[in-house]
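Enquirer: Could you work out the structure for the sequence below:
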Amino acid sequence: MTIEIQFVKIATSETLTQYIEDKTDVLFKKYPWLIKAQVFIKKTNDHTGNHCMCEIEISAPGPRLYASSVEKNFEMAVKETLSDIEKQLKKRKQIFTAH
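Expert: So this is what the prediction gives:
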């Protein structure tokens, strides 16, 4: 269970790094079969005013899970992306228990 966080063309933030680690640790505890999480934090040129992007790719048995979101701040983007990942994990868990 490793978490790789990359800040793409922006300065690294210890508080944001800690926030991401805390939130992804919850997923790792809930789904112990997860292998690795890659998190990318970026700024975008979005015309709606939302410039903070978070992309998360989770390595697990089977195909990798991927989600991304663009929000007003990075914390909201991380929260939304993790919510999307959790929906995918719930579906994957149902498949595991069905077989």
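Enquirer: Only C-alpha atoms from now on, for both contacts and neighbour counts.
Expert: Noted.
Enquirer: where does residue 70 land in three-state SS?
Expert: Recorded secondary structure, residue 70: strand (DSSP: H, G, I helix; E, B strand; the rest coil).
Enquirer: Ends of stretch 57-72, what's the gap?
Expert: End-to-end distance for stretch 57-72: 21 Å, by CA to CA, to the nearest Å.
Enquirer: Here is the second sequence; please produce its structure so I can put it next to the first one:
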Amino acid sequence: MTVNFQYVNIDTSASLSKLTEEKLEKLAHKFEFLISAQVYFKQDEKDHEAGKICNIELSLPGPRIFAKSNKKNYEMAMLETIDDLTKQLKKRKEVYKTH
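Expert: As a prediction, this is how the structure comes out:
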């Protein structure tokens, strides 16, 4: 699976990219039909309490799957986003099994 990262108005983090890629690879092993992932890390200037945003869009057969989280650090946002994607992928896999 191909993973593309974009850091919007923040510095690039190799450790965050590596951790995210490891988590997405686990998803790719579990759900073989994944093609690629677009990962965006952003800073919300208006939200000083949380404001760390992680968007992930997965490319797969059929409609794309998207999830977004806003937490107080990027690691927590990324983990919550991947949890949301996992739930969506389980539902999608059930649809594939019925056909």
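Enquirer: Excluding covalently adjacent residues, which one is nearest to residue 74 of structure 1?
Expert: Spatial nearest neighbour of residue 74 of structure 1, chain neighbours left out: residue 52 (5.4 Å); criterion: CA to CA, 6 or more residues apart in numbering.
Enquirer: whereabouts in structure 1 does the longest helix along structure 2 align?
Expert: The helix that spans the most residues within structure 2, counting by DSSP state H, is helix 74-98. The alignment of helix 74-98 of structure 2 onto structure 1 (TM-score structural alignment) spans residues 74-98.
Enquirer: could you say what helices and strands the host helix or strand of residue 3 of structure 2 packs with?
Expert: Following DSSP states H and E, one finds residue 3 of structure 2 within strand 2-8. When contacts are defined as 3 or more CA pairs under 8 Å, 6 or more residues apart in numbering; DSSP states H and E, strand 2-8 of structure 2 packs onto strand 36-43.
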